[in-house]
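S.K.: Dropping the sequence and predicted coords here.
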Amino acid sequence: MQNADIARTLNRLANLLDIEGANAFRVRAYRSAAQTIESHPHALQDMVARDEPLTELSGIGRDLAEKITELINTDHLTVLEDVEKRLPPGLLQLMRVSQLGPKRVRQLHETLGIDSLESLKKAAREGRIRALEGFGEKTEAGILKEAERLEDTPPRTRLDEAHRAAADLIAWLEHAKSAQRISAAGSLRRGRDTVGDLDILVSSDDGPAIMAHLMDYPEIAEIVSHGETKSTVYLHSGLQVDVRVVADKSFGAALYYFTGSQAHNIATRKMATDRGLRINEYGIYKGKKQLAGRTEEDVLSRIDLPWIPPELRENRGEIDAAREGTLPELITLEDIRGDLHMHTTASDGKASLEDMVHAAKSRGYRYIAITDHSKRLAMANGLDARRLREQMAEIDALNERLKNFTVLKGNEVDILEDGTLDLPDDVLRELDVCVFSIHSKFNLSREKQTNRILRAMDNPHVNILAHPTGRIINGREGYEVDIEAVLRGARARGVFLEINAQPARLDLADHWARMARDIGVALAINTDAHTPEQLGHMVLGVTQARRGWLEKKDVLNTRTVTQLRKLMTR
C-alpha cells in the first residue's frame, strides 16, 4: 500500500465524517494526517514492516497510528467501513461541486434524498434545490452546470501521484537483467498537471523477459493485455499503465513519439513528409532506411530542429520558436533561491519555525518567507495582529542567529468579500512579504470576484496573490475570475502572482503562467508547505512554470534576498 493510497483513504474518511457532522477536530485530525502521509518521504508500509512507531510522524497519535497500521496490514479500515454503512458513498461525489461543502451536502441528502451527481442534477433541473434555505436560483444553476461538467470529465491522476507510480514501476523494471534504458513518456513526461494513464518505455533485446518481469510487479491489480513487447495493466490505485519494449536503436524515436502531444507530433510528421522522410516510433526513415532513432536529438536534427523540452511539446508555437532559434531557456529547480509561502505550527502547519528554516537550508535556499494564515481562517488557527507581531519578533530574534540565511516576515492574509483585507494596515506594513488570497465566497460573479481581487491589490502593502484561481485538481473548479484583467491590474500596481506548487492546486495553470510572462508580471513559485517535506513540491511548481515558457528572469524567487526586498517595496 502506497502512502498516496493511505492518504486517499483518510481523506475519504474525513469527508464522510464531515458530511455526517462529526466533531470538527476529529475531521481535521484525519485530514492533517493525510497531508503528512502524502508528503512523507518514506513508505509507511515499510515503517510498519520494520515495527517503527508511526507516532513519530507529525500529527499522528496512538489512535491514528493503530488505524493506519490496520489499513496497511489488512487493506481495510473498520471506522471507514462503519461510516460507509451509515452514509451513501455517492455523497462524496457531491463534494467535488465547488458550491457544496459538507453542511450543504448533508442538507441536500436529509431534505431531498440526494445521494449522487445524477440525483443532484435531477433535483436542480426540477427546481427543487432553490427552495432550500441558503441556496436560491443562481446557486442552483451553478450547481447544475458544475455537476454536468464533472460527469463529463472523470478525475485524472494528479501529477505527483503519477510521478510516484512511475518511479516505483521503473525501479522495479530496472531489476530486469535485459533492461537497458527506461523512461516515462506521455503527459507525465510533458509535466501536465493531471495524467490519464502512464506510458513506460524500455529498450531491450529481450521483450518477453521484460514482460515476464513486469507481470510479477506486486502493484498490478488487473492485466488487460500481455504481449511480448507491449502490455497494459491497471495498478491498485486504478491507474492504467502501458509498458512497451523497443530496440535500443529506436529508443529515442519511441520516446519522442510516445511523449507527444498528438498535435505536436502531427506538426513534426508533416515537416518530415515535406523533406521526403517519415517519422514513427521506430525512427526517422528515408524509404526503408532508418536514418536516426537512438536519441530524440538525432530524430529532430533530421528535420532541422534542435531538441525541444518535453514540457513545451503542445503545438503552442514551440516548433516555430525552435526553427527561429527563440526557444526560451526554461527555468530549472537549481535556479530557485527561496520559497515565499509556507505555514508553521503558529497556524495550520505541522512544523515549527526553526524546523522549516532547517528544511529550507538543507535544500540550499538562502531565504524563506513565513506566511501563516490570518485570523479569518479560525479552523486554521489564523493569526490576529497581536499574534502576528509576536511571530515577527520571534523571526527577528532568529535572524540574528542565522548566517547566510534570511527569514522574511510574512502572512497569508485573507481577502474579504468586499476586497478589504483581514488584518489592519498598521500591521501589514511591518511585513517583508504579504501574500494575499481568497478562501471564501467562491460563488461570486466573475465581475465581482475580479473587482474583489483588484481592490485588494489597491492596498499598498500586498505583494503576491496566492493560488489565484482557487482551483483544487479533481476537487473543485476555480472561482469565476478574469485572470487577464487581474494580470494587467497586477502589472499596473507592481503586484505579483503565484504558481502554487501544492499538487492539488498547481495554480496558476500553465497557459495563465505564459500570459503572465507575456504581460510582464513576474511569478513566485511557492510550495504553500505545511510540513518540511512539502518543500519538495517545488519541483512540481517549476514544471508548471516550464510549461508556461518561464525563464529564470520571469520568477521572483530566483532573485537574491536584497533584490527581492526591493521588489516587495511598492
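M.R.: Right, received. Where do you want to start?
S.K.: make it CA atoms for all contacts and neighbour counts henceforth
M.R.: Will do.
S.K.: What ranges does the stretch 151-300 of the chain have for its helices?
M.R.: Ranges of helices within the stretch 151-300 of the chain are 159-173, 186-190, 207-215, 251-259, 262-274, 296-301, based on DSSP state H, counting those that start in this stretch.
S.K.: Which among those is found nearest to Ala466?
M.R.: Nearest to Ala466, of all the helices of the stretch 151-300 of the chain, is helix 159-173, at 20.2 Å by C-alpha to C-alpha.
S.K.: Contacts for the closest one next, please.
M.R.: Contacting residues not belonging to helix 159-173 are listed as 4, 179, 182-184, 188, 191-195, 198, 200, 210, 213-214, 217, 503, 540 [C-alpha atoms under 8 Å, 6 or more residues apart in numbering].
S.K.: switch the cut-off to 7 Å
M.R.: The contact list for helix 159-173 (C-alpha atoms under 7 Å, 6 or more residues apart in numbering) reads Ala4, Ile182, Ala184, Leu188, Arg192, Asp193, Thr194, Val195, Leu214, Pro503.
S.K.: What sits closest to the fifth one if chain neighbours are left out?
M.R.: Which is Arg192. Leu159 (6.8 Å; C-alpha to C-alpha, 6 or more residues apart in numbering).
S.K.: Next, count neighbours for that neighbour.
M.R.: 23 (other C-alpha atoms under 10 Å).
S.K.: ditto for the one 5 residues further on
M.R.: Around Arg164 there are 14 other residues, counting by other C-alpha under 10 Å.
S.K.: how close does it get to Ala171?
M.R.: For Arg164, the distance to Ala171 (C-alpha to C-alpha, to the nearest Å) stands at 11 Å.
S.K.: what do you get for Ala346?
M.R.: Separation of Ala346 from Ala171 (C-alpha to C-alpha): 39 Å.
S.K.: So these two - more neighbours on which side?
M.R.: Taking neighbours as other C-alpha under 10 Å, Ala346 and Ala171 compare with Ala346 leading, 20 against 11.
S.K.: which SS class is Leu80?
M.R.: Classification of Leu80 by DSSP: H, G, I helix; E, B strand; the rest coil places it in helix.
S.K.: and if you look at Leu497?
M.R.: For Leu497, the assignment made with three-state DSSP gives strand.
S.K.: ok, it - contacts?
M.R.: So Leu497 contacts Ile464, Leu465, Ala466, Pro468, Leu523, Ala524 (C-alpha under 7 Å, 6+ apart).
S.K.: Highest neighbour count among these?
M.R.: Leu465 (28 neighbours).
S.K.: take a look at this one as well, against the first:
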Amino acid sequence: MDKQAVRHTLDHLAAVLTLKGEQARRVRAVQHAARRELLTTGRSSALEELREQVPPGLVEMLRIPGLGVAKVRQIHESLAIESLAGLEAAAADGRLAALPRFGTKTVETVRRGIAALRQAGGPRLFHHAQDEIEAVRSALAALEGVLRVEIAGAVRRRSEIIGSLDLVAVHAGDAAREALVRRLGRASGVTEIAGREGAVTLRFASGTVVDVLLTTPDRFGLDWIRATGSAAHVATLVARARETGVSLDGTFGDEASVYRALRLAWVPPELREGNGELEAAAGGTLPRLVAQGDLRGFLHCHSNYSDGTVTIAEWAAACRAAGYEWVGITDHSKSAAYSGGLATEDVTHQHAEIDEVNDGAHGFRVLKGVEADILADGTLDYGAAVLARFDFVIGSIHSRFGMSEAEMTRRVLTAMDDPHFTILGHPTGRLLLQREPYAIDLDQVLAKAAARGIAVEVNADPHRLDLDWRLVRRARELGVTLSIGADAHSTAGLSNVAVGLGIARKGWLEAAQVLNTRDVDGFLSFARRRAA
C-alpha cells in the first residue's frame, strides 16, 4: 500500500473512531498501531472490526462533503438517522434544519452533497438504487402521454450492487413519442435530457441519472425483457429465437408471450442472469421461488438488551402486525462489549421478560435466541451451560477478520461442532462497497452445514446481503437449509427482509429450503435436533 493510500485509510480510521465516541488519545494510539499493520500487510484489522461496531449508513454519510464527523454524530444521536435516505428525508421535512447549529445553510450543504454523490456515478447499494428509481418511476408515471412505467435492469433483477438505473416507459405510438420526449425534458427536477434511438437519459437536480427505454404497448413485453435481463440472458434468448425460427419482430404485449413463443416458461426477473435459467425454463424445472407470504418467522433482531432500540414487547407487536407468527430475538453475546452484549446475568432477566410477553401474546410466540460470537479458537461465547438456556443460537464472526483462510475455516468448522449451533450468521463477513469477505473455504463450511443440519444465513442487512446469491445457489445444490435474517436493530429493519428475499430468490431458493417458512414448532424441532 502506497503512502497516499495509507494516509487515506488512517484518516478514515480516525473518523470512524471519533464517530464511535473515542477520545483523541485513543484515536492517535489506534492510528499508530494501524500504520505499522498497513505498511506490513496492506490492511487494518482495527478498521475492519470497527465496521462491525458503527452502522454502515453513518460511514456513508461521512462521504458527504462539508458534513463532518461531529455533525454526523449529532444527526445520529438526535434523530436516530442511520442512512442517506433517512438523512435526505430529514433535510426535506425540516427536522435537520431544526437541530442546534444546523439551519438552512447546512441543510443545503447536505442536499448538494447527496446530489454530488449520485452525480459521481459508480456502484450503489440496492436499497439506495431502489429508492431512487421508484421516486423517478412514480413521477414519470404521472406525465401526460405515459401509459405505463416499469423498473427494469439490475434493480428489477434484485442485484446487490447497482450500476445504472433503468426504466421502460410505454406510450401510445410513434406519433406520441416526440411529444413524450419533450414532456420528459420538462419533468420536475430534470436538468438534462439526452436522446438516442428509442431511449432517453434523464439527469435530475438530485443527482440521479436514469436511462428510459421508450416503447409501445405491442412491443412492451419484449422490450421489458431486453431492458431487464443480463446481457447473457438476452443473448441466449435471441439465440434460441434464431435456432427455433421464431421472429421477435411481432407483437409481444407482455413478457409471458415472448417466453411462450419460444416454448419456455416465464422466467422470474431475479433469475435472468444467464446461469441456466432458460434451460430450466425449457425443461420445466424452474424453481417455485420463495415469497414473502411463505415466511412465518422473523429472525435475527436485536433488542434494547444489546444494541437495538426496541423492547421485547415492541418486537412482538411489530412482527405480529407484519404478518409473522413468531420472532426470534438474538441480542449480541457478552464478548461483543462494543454493542452492549448481553451479560450472563442479564440472560435470566431477558428470558423472564420474554416469558411475560408470551403469556399475553395469544397466537404469537417470542423465541429466546442469541447471536453468539465465534471466538478466535472456534468456541462459542458463553459456554454450554448458558447456551443451553436459549431456544436457538446464531453463531457469527465479529472480530479477527485478518486470519488466514486455513485459520478462519478451522475457526468456523470448530464452532459448528457445538451442538447448540443452529444458524451460521453473515457467513463471509462482507460489507458491500466497504469490506471484502474474509478468507474462508466456504465449500468446506457449506458441506459441514449440510451434514450437521446447521442453517446458513442470508443476512438481509442491505449493507451485507451475505451470503452472496451465487453461493446461496451453491448451498441449495448441497442441500443446506438457509435462513433469511433481518439483522434488524429497530422495527424499521422489518423492511430488510424484502431485500434479503431478493437475494434468496436470486439463489433459486424455494420455500421448503428456507428455515423461516416453518411454523414455530417446526423451527424449534430443527434447532433442537442437534442439541438432543
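M.R.: Structure's in. What do you need? Worth saying up front: this structure is predicted, and the values here are computed from it rather than measured.
S.K.: from the contacts of helix 159-173 of structure 1, which single one is nearest Phe496 of structure 1?
M.R.: Pro503 (20.8 Å).
S.K.: just checking, what residue in structure 2 corresponds to that closest one?
M.R.: Taking TM-score structural alignment, Pro503 of structure 1 has Pro462 as its aligned residue in structure 2.
S.K.: For its match, give its distance to Gly297 of structure 2.
M.R.: From Pro462 of structure 2 to Gly297 of structure 2 the distance is 19 Å (C-alpha to C-alpha).
S.K.: And for Pro437 of structure 2?
M.R.: 28 Å.
S.K.: likewise Glu82 of structure 2?
M.R.: In terms of C-alpha to C-alpha, Glu82 of structure 2 sits 25 Å off from Gly297 of structure 2.
S.K.: about what we covered before: which one of the contacts of Leu497 of structure 1 is nearest to Glu137 of structure 1?
M.R.: Nearest to Glu137 of structure 1 among the contacts of Leu497 of structure 1: Pro468, at 27.1 Å, using C-alpha to C-alpha.
S.K.: need the contact list for that closest one.
M.R.: Pro468 of structure 1 neighbours (C-alpha under 7 Å, 6+ apart): Leu497, Glu498, Asp507, Leu508.
S.K.: Kindly recompute the last result at 8 Å.
M.R.: Ser437, Ile438, Leu497, Glu498, Asp507, Leu508.
S.K.: Looking at Glu82 and Gly297 of structure 2, which one has more neighbours?
M.R.: Comparing Glu82 of structure 2 with Gly297 by other C-alpha under 10 Å, the one with more neighbours is Gly297, at 25 against 20.
S.K.: What is the aligned counterpart of the more buried one in structure 1?
M.R.: So, by TM-score structural alignment, Gly297 of structure 2 is matched to Gly338.
S.K.: Among the contacts of Leu497 of structure 1, which ones are in strands?
M.R.: Members of the contacts of Leu497 of structure 1 lying in strands (criterion: DSSP state E): Ile464, Leu465, Leu523, Ala524.
S.K.: Out of these, flag the one nearest to Arg446 of structure 1.
M.R.: Taking those together and measuring to Arg446 of structure 1 by C-alpha to C-alpha, the closest member is Leu465, at 17.0 Å.
S.K.: How about the contacts made by the closest one?
M.R.: Val435, Phe436, Ser437, Val495, Phe496, Leu497, Glu498.
S.K.: I'd like these as CSV, with distance to Leu564 of structure 1 appended.
M.R.: CSV is the format used below for the contacts of Leu465 of structure 1 (distance: C-alpha to C-alpha, whole Å):
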residue, distance to Leu564 of structure 1
Val435, 14
Phe436, 17
Ser437, 20
Val495, 13
Phe496, 12
Leu497, 14
Glu498, 15
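S.K.: ok, and those in structure 2?
M.R.: Contacts conserved in structure 2 for the contacts of Leu465 of structure 1, using both residues aligned by TM-score structural alignment, their matches' C-alpha atoms under 8 Å: Val435, Phe436, Ser437, Val495, Phe496, Leu497, Glu498.
S.K.: Can you tell me what the third one aligns to in structure 2?
M.R.: I take that to be Ser437 of structure 1. In structure 2, Ser437 of structure 1 lands on Ser396 (TM-score structural alignment).
S.K.: List the contacts of the spatially closest residue to its match that is not a sequence neighbour.
M.R.: Take Ser396 of structure 2 and drop its neighbours on the chain: the residue closest to it by C-alpha to C-alpha, 6+ apart is Gly425, 4.8 Å away. Listed by C-alpha under 8 Å, 6+ apart, the contact set of Gly425 of structure 2 reads Glu371, Ile394, Gly395, Ser396, Ile397, Val456, Glu457, Val458, Asn459.
S.K.: Gly425 of structure 2 pairs with which position in structure 1?
M.R.: Looks like Gly425 of structure 2 aligns to Ala466 there (TM-score structural alignment).
S.K.: what does Glu314 of structure 2 give?
M.R.: In structure 1, Glu314 of structure 2 lands on Asp355 (TM-score structural alignment).
S.K.: in the superposed pair, what's the mean gap between the helix or strand harbouring its match and structure 2?
M.R.: Element membership for Asp355 of structure 1, per DSSP states H and E: helix 353-362. Following the fit onto structure 2, the mean deviation recorded for helix 353-362 of structure 1 is 1.4 Å by mean C-alpha distance after the TM-score superposition for structure 1.
S.K.: And that helix, how far out from the chain middle?
M.R.: Distance of helix 353-362 of structure 1 from its chain centroid, counting by C-alpha atoms, centre = their mean, to the nearest Å, is 22 Å.
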